[in-house]
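[1] the amino acid sequence is not available; the structure is as follows:
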């Protein structure tokens, strides 16, 4: 966990204003057992259990080593939709006292979310992107360049005859670029590629997660509905497979 002020957060203006970051390392166990308690709407209706391996997390401040109690919660994976990746969401329960300068983790639920990909999704996306890039640099790109050059050199009346070819080549190029955009949207970003994949409960193959976001639920301004306020970021890598239960 990398807790601190982020762009766009609705946390109080003095929270994290100094730029301080509070790093809290955790080891958690994602289980394939149903969570039977109440589940927040941010997570979804049905959730599985996630529990910290240790009941306390250790973090450092200027005053030395500190501890905060951490309890379990629930997790879900939202399948890929609308061209985007899958999204994992879960929460953990934090006790009081985790603070460093003007950054403090509020007592209660802290929500985690991040995009995730199975190995097959990454391989399929990379293959499709490579093939499409080959077309853009090859036949589609060459046809567009030649059609553009021919149209540019043509006289006024000859342009009328060459325009349909240019329009067709432009549409083909634009469609290929749009497909490339959709592929990139669904794939890990460059700085996510190095994330180490690992076995994950209820997921058929190895699974990797990008850097994600942290948030907490707070009362809305002026007595409005509850809001989720950005608390920081988090990242992860597999430690070991604790259970292969499906």
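    In hand now; what should we look at? Keep in mind it's a predicted model, so treat the numbers as computed, not measured.
[2] please count neighbours and contacts with C-alpha atoms only from this point.
    OK.
[3] need the contact list for residue 128.
    residue 183 (CA atoms under 8 Å, 6 or more residues apart in numbering).
[4] neighbours of residue 123, how many?
    Applying the criterion other CA atoms under 10 Å, we find 12 residues in the vicinity of residue 123.
[5] wait, residue 65
    9.
[6] any idea how far it is from residue 116?
    Per CA to CA, to the nearest Å, residue 65 is found 33 Å from residue 116.
[7] pretty sure residue 76 contacts residue 88?
    Yes - judged on CA atoms under 8 Å, residue 76 makes contact with residue 88 at a distance of 5.8 Å.
[8] quick one: name whatever helix or strand follows the helix with the most length in the chain.
    Identified as the longest helix of the chain according to DSSP state H is helix 156-186. Next along the chain after helix 156-186, taking DSSP states H and E as the criterion, comes strand 207-209.
[9] what packs against the helix or strand following that next one?
    As assigned by DSSP H and E, the chain's next helix or strand after strand 207-209 is strand 212-218. If you count contacts as 3 or more CA pairs under 8 Å, 6 or more residues apart in numbering; DSSP states H and E, strand 212-218 packs onto strand 108-118, strand 227-234.
[10] what do you get if the cut-off is 10 Å, keeping everything else the same?
    Secondary-structure packing of strand 212-218 (3 or more CA pairs under 10 Å, 6 or more residues apart in numbering; DSSP states H and E): strand 2-3, strand 86-94, strand 108-118, strand 227-234.
[11] just checking, what packs against the second one?
    Where contact means 3+ CA pairs under 10 Å, 6+ apart, strand 86-94 is packed against strand 48-52, strand 64-71, strand 73-78, strand 108-118, strand 207-209, strand 212-218.
[12] this is the other structure I want to compare:
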């Protein structure tokens, strides 16, 4: 579905943000892209979705292919029509519109207007809380409810590839679990390919088929989700799961250097 090949991205012609980034998203699978702040995760999504230029970024090397076609330089609106939709970090819902009006906005590029009402009901099936709040202005929703709305708005565009940027950010743990369970359900029932960027590695890998770990603009580790979670050294040193605070810092750095050589 998606192939990113040795991508290099520069901001303001000075700051090198991605340094040979590569990943692929198979059709119908969930892929998690993990890493700390500043690793380059959001830049990767903006490159794929066509939003990079608006923030002063430029792809200087490498290619992005969607369904076998190169999409470097394709505008964001054209990519939405081709089937790529990005649910951005911070949710970015229309706060002065109602829940249902936000969902309608997600279907703006669609031509099958007769199916929109049924698709809104399908969104309410995935997120019943939105059904109860359909006439409320989105600005009055909780953070978790706004995230549900942001994902629902993305689904209304009928994407082939859904990009999710930090869907757990600023949300209570119970709602995070509910949202990720719904993401998994959407993948299973719709067959939709999903690339999710997360800092909460545990919850992301619990629903993903495959995972990539980024550091300083490049992939330093990859593998199926179960193997990444089950490898104690990987989960502690890269994912922040376990007793990393009890590890010697020098040992951690040494491990990372060894793995870069191996991988």
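    That came in fine, so what should we check first? Values in this document were obtained by computation on a predicted structure and should not be read as measured data.
[13] TM-score for the pair, please.
    In this superposition the chains share a TM-score of 0.22, using TM-score structural alignment, normalised by the length of structure 1; 96 aligned residues with a CA RMSD of 6.1 Å.
[14] what comes up buried for the longest helix of structure 1?
    For helix 156-186 of structure 1, the neighbour count (16 or more other CA atoms under 10 Å) marks 162, 165-166, 169-170, 172-173, 176, 180, 183-184, 186 as buried.
[15] show me the helices in structure 2, by range?
    With DSSP H as the criterion, structure 2 has helices spanning 41-49, 76-82, 99-106, 116-126, 128-132, 143-156, 173-190, 201-207, 225-230, 232-237, 249-262.
[16] can you redo those helices as JSON lines with mean neighbour count?
    As requested, the helices of structure 2 are exported to JSON lines (neighbours: other CA atoms under 10 Å):
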{"stretch": "helix 41-49", "mean neighbour count": "23"}
{"stretch": "helix 76-82", "mean neighbour count": "17"}
{"stretch": "helix 99-106", "mean neighbour count": "22"}
{"stretch": "helix 116-126", "mean neighbour count": "16"}
{"stretch": "helix 128-132", "mean neighbour count": "15"}
{"stretch": "helix 143-156", "mean neighbour count": "24"}
{"stretch": "helix 173-190", "mean neighbour count": "16"}
{"stretch": "helix 201-207", "mean neighbour count": "21"}
{"stretch": "helix 225-230", "mean neighbour count": "18"}
{"stretch": "helix 232-237", "mean neighbour count": "18"}
{"stretch": "helix 249-262", "mean neighbour count": "12"}
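[17] include distance to residue 7 of structure 2 when you put these into CSV, please.
    Shown next, in CSV, are these (distance: least, CA to CA, whole Å):
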stretch, distance to residue 7 of structure 2
helix 41-49, 9
helix 76-82, 18
helix 99-106, 29
helix 116-126, 34
helix 128-132, 38
helix 143-156, 25
helix 173-190, 27
helix 201-207, 23
helix 225-230, 23
helix 232-237, 24
helix 249-262, 18
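[18] so which of the ones you listed gets nearest residue 62 of structure 2?
    helix 41-49 (11.1 Å; CA to CA).
[19] tell me how far the closest residue to residue 57 of structure 2 other than its chain neighbours lies from residue 47 of structure 2.
    Excluding its sequence neighbours, the residue lying closest to residue 57 of structure 2 (CA to CA, 6 or more residues apart in numbering) is residue 11, at 4.3 Å. Relative to residue 47 of structure 2, residue 11 of structure 2 is positioned 12 Å away (CA to CA).
[20] for residue 87 of structure 2, same thing?
    14 Å.
[21] list the contacts for the nearest residue to residue 234 of structure 2 once chain neighbours are set aside?
    Closest residue in space to residue 234 of structure 2, ignoring its immediate chain neighbours: residue 228 at 6.6 Å, by CA to CA, 6+ apart. Residues near residue 228 of structure 2 by CA atoms under 10 Å, 6 or more residues apart in numbering: 201-202, 205, 210-213, 221-222, 234-235, 238-239.
[22] return the residues in contact with the closest residue to residue 85 of structure 2 other than its chain neighbours.
    Distances taken as CA to CA, 6+ apart put residue 162 closest to residue 85 of structure 2, at 5.2 Å, once the chain neighbours are dropped. Neighbouring residues of residue 162 of structure 2 by CA under 10 Å, 6+ apart: 30, 49, 80, 83-87, 151, 154-155, 187, 192-196.
[23] 8 Å - rerun?
    84-87, 154-155, 192-195.
[24] who are the packing partners of the longest helix of structure 1?
    Checking 3+ CA pairs under 8 Å, 6+ apart, helix 156-186 of structure 1 ends up next to helix 119-137, helix 139-153.
[25] at 10 Å instead, please
    Packing contacts for helix 156-186 of structure 1, counted by 3+ CA pairs under 10 Å, 6+ apart, involve strand 108-118, helix 119-137, helix 139-153.
[26] so which of these is the most packed in?
    strand 108-118 (a mean of 22; mean count of other CA atoms under 10 Å).
[27] tell me the angle that strand makes with strand 73-78.
    For strand 108-118 of structure 1 against strand 73-78, the angle by axes from the mean of the first three to the mean of the last three CA atoms, to 10 degrees is 30 degrees.
[28] just to revisit the earlier point, now the two most distant members of the buried residues of helix 156-186 of structure 1.
    162 and 186 (37.1 Å).
[29] for burial, what's the neighbour tally of residue 198 of structure 2?
    Applying other CA under 10 Å, we find 24 residues neighbouring residue 198 of structure 2.
[30] hmm, it is touching residue 180, no?
    No - contact criterion CA atoms under 10 Å: residue 198 of structure 2 and residue 180 do not qualify, at 11.2 Å.
[31] and residue 209 of structure 1, how far from residue 88 of structure 1?
    8 Å.
[32] ditto for residue 166 of structure 1
    To residue 88 of structure 1, residue 166 of structure 1 is 45 Å away according to CA to CA.
[33] one more: residue 147 of structure 1?
    In terms of CA to CA, residue 147 of structure 1 sits 46 Å off from residue 88 of structure 1.
[34] what does residue 228 of structure 1 give?
    For residue 228 of structure 1 relative to residue 88 of structure 1 (CA to CA), the value is 17 Å.
[35] please apply the same query to residue 125 of structure 1.
    20 Å.
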